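A.B. asks: just to be clear, the model below is a prediction. Sequence and coordinates:
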Amino acid sequence: MNLFLHNIGDFDSDTFISPADALVADTGVRVDYVLANPPFGKKSSMTFTNDEGEQESDDLTYNRQDFWVTTSNKQLNFVQHIRTMLKSDGRAAVVVPDNVLFEGGAGETVRKKLMATTNLHTILRLPTGVFYKQGVKANVIFFDNKPAAKDPWTREVWIYDFRTNIHFTLKKNPLRFEDLADFIACYCPKNIAKRKETWHPESNPEGRWRRFTYDEIMARDKTSLDITWIKDKSLTDLDNLPDPDVLAAEIIENLEAGLENFREIVTRLTKS
């Protein structure tokens, strides 16, 4: 749907687009590839009319046997749903917000299961200023589905930090295909087994391409994949700050993200 809204795709042929809730049930469809940018926003909810005729909303959870965990976090539900859609050797690239990488509870369960049942080999940390909605901090996770096995399929996760010290705006400095050239080269799509780190603790601590082993990730608090290592120069290099409009946009994004978190806290407190 996102592609169609941006005038990309075959508008004359039949499509798989449906107005139904894709998360309600497993349709049984299995595919080779999934490229997805699921709707942003952490909570799934339903709206109903109460006895007084007023509109109310309530958290919506999905009780699916193919899901590893039941949660109202729709981003985690989409990750589980997409994994179900894949054939045993299917591949996926999915845009997810930062909370999918660090959230505890259901989030930690999904990350552990994803690394166990698939080869979660790559995370691309996206820069700010590439989405219409302010306050969005997102990533692309790449994983290959695998058949059932005793040991986890993920041996290592490669992370490309395309966010720290990189600034884009939708109008003055939009993201272009050539900006991804270094990531594509590092990704080594023809044979990911031949990848090489650009990061080195001594010779290149600012390298954007770094490998983390499965054991290193499992040892992290909540199995967090929210990993950064490059020093944020905007905090120290006052003589080379971004343009004022870029700074203003980043401030707005950070404030919007903070407000979204506070809204969620207020909603939970109100219902408790």
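C.D. replies: Cool, the structure landed.

A.B. asks: only C-alpha atoms for contact and neighbour calcs from this point on.
C.D. replies: Will do.

A.B. asks: in this protein, which helix is the longest?
C.D. replies: Using DSSP state H, we find that the single longest helix of the chain is helix 244-271.

A.B. asks: from the chain's centre, how far out does that one sit?
C.D. replies: In terms of CA atoms, centre = their mean, to the nearest Å, the centre of helix 244-271 is set 18 Å apart from its chain centre.

A.B. asks: included below, for side-by-side comparison, is a second structure:
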Amino acid sequence: MGCMLQNDVRNTIDRVWDAFWSGGISNPLEVIEQITYLLFMRRLDMNQQRAEKKANRTHQPIEHPIFAEDQRHLRWSVFSEQSPEAMYRTVSEEVFPFLRSMGGEESSYAEQMKDARFTIPTPMLLAKTVDMLSEIDLSNTDMNGDLYEYLLSKIASSGVNGQFRTPRHIIELMVAMMEPGPQDTICDPACGTAGFLVAASEHVREHHPEILRDPALRARYASGMFHGYDFDHTMLRIGSMNLMLHGIDDPNVHYKDSLSEAGDSDAGKYSLILANPPFSGSLDYEATSAALLRVVKTKKTELLFLAHFLRMLEPGGRAAVIVPEGVLFGSTTAHKKLRRMLVEEQKLAAVIKLPSGVFKPYAGVSTAILAFTKTDAGGTDDVWFYDVHADGYSLDDKRSPIEANDLPDVLARWEHRGDESERSRARTEQSFTVPKAEIAAQDYDLSLNRYKEIEYEEEAHREPGEILDEIDSLDSGIAADIAALRELLA
């Protein structure tokens, strides 16, 4: 689950953040982008230092040097020692052009970075930021992840097009349920800052350490395993740097409107999809893929994305995706058709209802996780439902940590969903299974409340006579008190 950030690191980030605001940069995405560039420069220098140590040990030349000999002055360890004015000149006039040309013309990184702009307004603000970021220990990958999460959590207001970040603990639950392995090809077609891809990469590294030892697997991990698309260039830059900070050297993160004709080329390419697609995005109906509209004729982005996920998966491929609750019970033809497809033509495994505060402060929308496998030949026997009441955080705008947390239980029960212990649970419990025939009979309604049974507790009532006696004695007590008061006043 990563190590929680130490307070001193949080404080450093908060100080950097405040310095930007007082320096006149108040757009949170721009602040994050500039801090990310700086962190990234420091990371590049660390990678080269590591390569140099290895070269010294093995007496071999450095395999892929990041900086050539005549580019020494572009390294963090060198320019961070300069005077503020000299540093400002180096970074703005030389380091940024270097970043824009990195990775050759072909890499996705070069594609994101060709627009990289240095917008820190003054040498003093740059020097102050570089000093503060130098204090942070970046040698620990978990730490990098937590640091980045904390930065991203500062995008407090909901972005455009219904974009908002998926909380990391929800992402980690979905990744653990899907158990990605070295052979998977993983995609998030609405990747934003790449949270799902990063968590999947961490899961693979932790559970399949051989991926870092076997050269072929390692090469695949670094460049072929993780794919993300988005149509927001700033998000793509942040997302690809996020992946690179997590050891994915050549992230496949590209600009694409997944619902347009451009998405057609992704059919059957992926074995695992993890996503939280935009719900209420404005849709350019004219630009939407005709092939997709033939599957489901709708303007609702969440339905089009679901149809697109099915199209992107290879046979046997699986998905865990977040949908707004309306997908589960919406009554339009498109809603019903998609649910029928999931239940009858594919293998729908689970519907996990999340509490409506999970996405606060971005949005109060009620959502659910759908887990399914693409078979194109049916296979749904039972659907497993889980009603999450608590996710370890308060469900208000503050989202403060609390004791109550169902997520470990979701994972434990999910792993036993085929066992008799799970299949025989009563429908009054937090999880239960519903046979396919019953779901079909309900017009493929997938809302948990349709099938959940509520337990009413018998309430013990007192005898009416007893209650009347009590009222009597209270009345006479009041009468006596009033009489006593009258005597006092007389």
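C.D. replies: Sure thing, it's come through. Just so it is clear, the structure is predicted and the values come from calculations on it, not from any experiment.

A.B. asks: how about the longest helix of structure 1: buried residues?
C.D. replies: By neighbour count with 16 or more other CA atoms under 10 Å, helix 244-271 of structure 1 contains the buried residues 246, 249-250, 253-254, 256-257.

A.B. asks: what of stretch 365-379 of structure 2?
C.D. replies: So for stretch 365-379 of structure 2, counting by 16+ other CA under 10 Å, buried means 365-376, 378-379.

A.B. asks: from start to finish, how long is it in a straight line?
C.D. replies: 31 Å (CA to CA, to the nearest Å).

A.B. asks: and what of stretch 270-283 of structure 2?
C.D. replies: Termini of stretch 270-283 of structure 2 sit 25 Å apart (CA to CA).

A.B. asks: residues touching the spatially most central residue of structure 1, list them.
C.D. replies: Taking CA atoms, centre = their mean, the centroid of structure 1 lies closest to V96, which sits 1.8 Å from it. Taking CA atoms under 8 Å, 6 or more residues apart in numbering, we find V96 of structure 1 in contact with 37-38, 40, 75, 138-141.

A.B. asks: secondary structure element for the residue mapped onto it from structure 2?
C.D. replies: Counting by TM-score structural alignment, V96 of structure 1 lines up with V323 in structure 2. For V323 of structure 2, the enclosing helix or strand under DSSP states H and E is strand 313-324.

A.B. asks: my read: F212 of structure 1 touches Y160, true?
C.D. replies: No - the criterion here is CA atoms under 8 Å, and F212 of structure 1 misses it with Y160 at 11.2 Å.

A.B. asks: more neighbours: the two, which one.
C.D. replies: Y160 (26 against 15; other CA atoms under 10 Å).

A.B. asks: now do the helices in the stretch 101-250 of structure 1.
C.D. replies: Taking DSSP state H, counting those that start in this stretch as the test, the helices found in the stretch 101-250 of structure 1 are 106-117, 181-187, 214-218, 244-271.

A.B. asks: how about the strands in structure 2?
C.D. replies: For structure 2, the strands defined by DSSP state E occupy 186-188, 226-230, 252-255, 270-275, 313-324, 347-354, 367-373, 382-387, 391-393, 401-405, 431-435.

A.B. asks: need the ones you listed in JSON lines with distance to H335 of structure 2, can you?
C.D. replies: What follows is the strands of structure 2, written out as JSON lines (distance: least, CA to CA, whole Å):
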{"stretch": "strand 186-188", "distance to H335 of structure 2": "22"}
{"stretch": "strand 226-230", "distance to H335 of structure 2": "24"}
{"stretch": "strand 252-255", "distance to H335 of structure 2": "28"}
{"stretch": "strand 270-275", "distance to H335 of structure 2": "19"}
{"stretch": "strand 313-324", "distance to H335 of structure 2": "12"}
{"stretch": "strand 347-354", "distance to H335 of structure 2": "15"}
{"stretch": "strand 367-373", "distance to H335 of structure 2": "14"}
{"stretch": "strand 382-387", "distance to H335 of structure 2": "18"}
{"stretch": "strand 391-393", "distance to H335 of structure 2": "28"}
{"stretch": "strand 401-405", "distance to H335 of structure 2": "31"}
{"stretch": "strand 431-435", "distance to H335 of structure 2": "20"}
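
A.B. asks: understood, closing this out.
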